[in-house]
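**Q** okay, structure incoming, though there's no sequence with it:
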């Protein structure tokens, strides 16, 4: 979530003209709406809701945050030259800008967590993704894709065994707040959440960023590239979801999880779900370490190889469709594109307003979602053509640009 979307300038020109890829903003706007579904959707307020509420929850839960992570990698690539990566002092300046943005996002994420935002705040995790991506900005797309693929398998397995030998359930889920820095023990636990077992841990989420960085190094204005991206995304989604289904239903994964499913059966019956459905609704960033069979799940926020593969594929397919839509439906989708361009502002305001909106409007399960979604679309559609960058986007751009001006000569 670099919250920028600048296409590559012509290499080494004195004053490159930068234009935005509307499709990337549209995809980011969809991710924002998907987060609203995950945080304030009718299925979240009423777990027994079915029909359209359940369908929307399936689209938004887990997928919105993954789409953000993939788009973060795409935006990092676009910011640093796109298909023509920057070199020399220009690249050094880019790295400073990204590092400064990471610091701002890290602090902002801690602020939202400290204020008790009623969501799993992702900003501090994103800051670490950006910093870890800095050494890879000149790596070729094919190599980045291989890194993402290897990390997709190795990261979750390493996380499973490290957590099984070292961590406790006390740190699972959540993010970092200022309170965590009041002692060495709490600081250690806080950073453990960021790296290993929090809501969006670095160890299992970096493949999304590497995949996005590889995609952003391609010519995203090319129809052929977009078609390959769409097909690759669909194939990955089918492989991830299909392989998980086979592993669970054909090769004995569900049998290994029978004790867990038996314990969940009474609760599942109360809300009209199957035990395995309930199990797949309980992700907080990582799976339990009590059985290796948990690594076979493809569920939101599970952090398994199957979930990472399927979610990456879905994100790539959505991005490809949005790139096509951005060319053909630019005017119609302008409000959604504006939400994507002001994503940091919208995300932060959502964190501050989510609790009062949920408390005040929960008497109608669809109302919180409609208020957040329509309010964001109207606000951003009015702000962007009149004032350009959003308030927090201006802060991010100004601080990173001025710091780069001072540091890189």
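**A** The structure has been received and is ready for your questions. All figures in this text were calculated on a predicted structure; none of them were measured in a lab. Residues are numbered from 1 along each chain as shown.
**Q** from here on, contacts and neighbour counts on C-alpha atoms
**A** Will do.
**Q** does residue 313 touch residue 231 like I think?
**A** No: Residue 313 is beyond contact range of residue 231, at 9.1 Å (criterion: Cα atoms under 8 Å).
**Q** who's more crowded, those two?
**A** For residue 313 versus residue 231, neighbours defined as other Cα atoms under 10 Å are more numerous around residue 313 (28 against 16).
**Q** putting a second one here so we can go through both:
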């Protein structure tokens, strides 16, 4: 959240998502280990309820107090409202807890994702008054885009599985730069926001760069893939990922130690048998 607020200060002309992510992670933390059916129920309730609540509150803008308006923005009406994005996180958590390496999990991700995408985008196409426009925050847009993402991830997992043999090995090599980018997404995202802020400054002061534009987009994309591939190969984790790991290592170690101590205390004393 702090990093997101800092990046928002920069004039990158990008709607930064990191502070919204922070709110989403705080909301999802208490349910990390609840049963999967509970996660699914929560995702379904938010899928329908969050857009309805946002629509109901949309007319209350000018009369709201600043704090209430800030909370409403982060939860319901901002660029990446937490309650509307939580269904993505909850379904992703269900998939992750179902073992992403299993063919059965991959099959259900593909099948369920395709079904959700067809229902969401199909409903918007057939029924008047419904829109699946990107970031519209409608139920059909969340269902359609979330289903599409789930199906793509499931398909890539299936294609690159070790069970695919030589084909899987080749595809893992082809997609390795993308995997490397995902492994240090926070670092890459932050560097790209800084780069875009520089591009805006150059455009505004010297008028020597076209922003936004395809040359900048393609150059930044290709450059990022090359940079992260080399960094991942020779240095491992990204710098910001290392920082987060360092910041959480000690609390996690203490939590694991407490869990081991409780487990040890709960173990029954061994019985001594006389021979």
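**A** Yep, that arrived. Because the structure is predicted, anything quoted here is derived from the model rather than measured.
**Q** report the contact partners of the aligned partner of residue 46 of the second structure in the first structure.
**A** Using TM-score structural alignment, the partner of residue 46 of the second structure in the first structure is residue 151. Under the criterion of Cα atoms under 8 Å, 6 or more residues apart in numbering, the neighbours of residue 151 of the first structure are 204, 206-207.
**Q** for those residues, give me TSV that also has neighbour count and distance to residue 143 of the first structure.
**A** Below are the contacts of residue 151 of the first structure laid out as TSV (neighbours: other Cα atoms under 10 Å; distance: Cα to Cα, whole Å):
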residue	neighbour count	distance to residue 143 of the first structure
204	27	18
206	26	14
207	29	12
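**Q** could you list which of these belong to helices?
**A** 204, 206-207 (DSSP state H).
**Q** mean distance, stretch 220-231 of the second structure to its aligned residues in the first structure?
**A** With mean Cα distance after the TM-score superposition for the first structure, stretch 220-231 of the second structure departs from the first structure by a mean of 0.5 Å once superposed.
**Q** could you check how far that stretch is from the centre of its chain?
**A** Chain-centre distance of stretch 220-231 of the second structure: 20 Å, with Cα atoms, centre = their mean, to the nearest Å.
**Q** in the first structure, point out the residues matching that stretch.
**A** Taking TM-score structural alignment, stretch 220-231 of the second structure hits residues 372-383 over in the first structure.
**Q** excluding chain neighbours, what is closest to residue 33 of the first structure?
**A** Nearest residue to residue 33 of the first structure, sequence neighbours excluded (Cα to Cα, 6 or more residues apart in numbering): residue 373, at 6.3 Å.
**Q** let me redo that: residue 141 of the second structure
**A** Once flanking residues are discounted, residue 141 of the second structure sits nearest to residue 132: 4.1 Å by Cα to Cα, 6+ apart.
**Q** next: residue 107 of the second structure.
**A** residue 154 (7.0 Å).
**Q** and the one you found, what does it touch?
**A** Counted by Cα under 8 Å, 6+ apart, residue 154 of the second structure has contacts 105-107, 109-110.
**Q** would you mind finding the match for it in the first structure?
**A** Residue 154 of the second structure maps onto residue 320 of the first structure when the alignment is built from TM-score structural alignment.
**Q** what helix or strand is that match located in?
**A** helix 305-328 (DSSP states H and E).
**Q** can you name the element that comes right after that helix?
**A** Downstream of helix 305-328 of the first structure (by DSSP H and E), the next one is helix 334-341.
**Q** beyond that next one, next helix or strand please.
**A** helix 343-361.
**Q** how far does the host helix or strand of residue 248 of the second structure sit from its chain's centre?
**A** Residue 248 of the second structure is part of helix 239-266, with elements assigned from DSSP H and E. Computed by Cα atoms, centre = their mean, the separation of helix 239-266 of the second structure from the middle of its chain amounts to 23 Å.
**Q** next, the buried residues of it.
**A** Residues residue 241 are the ones in helix 239-266 of the second structure that count as buried (16 or more other Cα atoms under 10 Å).
**Q** who does it touch, helix- and strand-wise?
**A** helix 185-206 (3 or more Cα pairs under 8 Å, 6 or more residues apart in numbering; DSSP states H and E).
**Q** and the helix it packs on with helix 176-183, angle?
**A** Here helix 185-206 of the second structure runs at an angle of 90 degrees relative to helix 176-183 (axes from the mean of the first three to the mean of the last three Cα atoms, to 10 degrees).
**Q** what's in contact with helix 185-206 of the second structure?
**A** Counting by Cα under 8 Å, 6+ apart, 7, 10-14, 181, 208-211, 220, 224, 228, 238-241 sit against helix 185-206 of the second structure.
**Q** what do you get for stretch 224-234 of the second structure?
**A** Contacts for stretch 224-234 of the second structure (Cα under 8 Å, 6+ apart): 176-178, 180-181, 184, 188, 237-238.
**Q** next: stretch 235-249 of the second structure.
**A** 183-184, 186-187, 231-232.
**Q** check the gap between residue 210 of the second structure and residue 219 of the second structure for me.
**A** As defined by Cα to Cα, to the nearest Å, residue 210 of the second structure lies at a distance of 12 Å from residue 219 of the second structure.
**Q** report the buried residues of stretch 208-218 of the second structure.
**A** residue 211.
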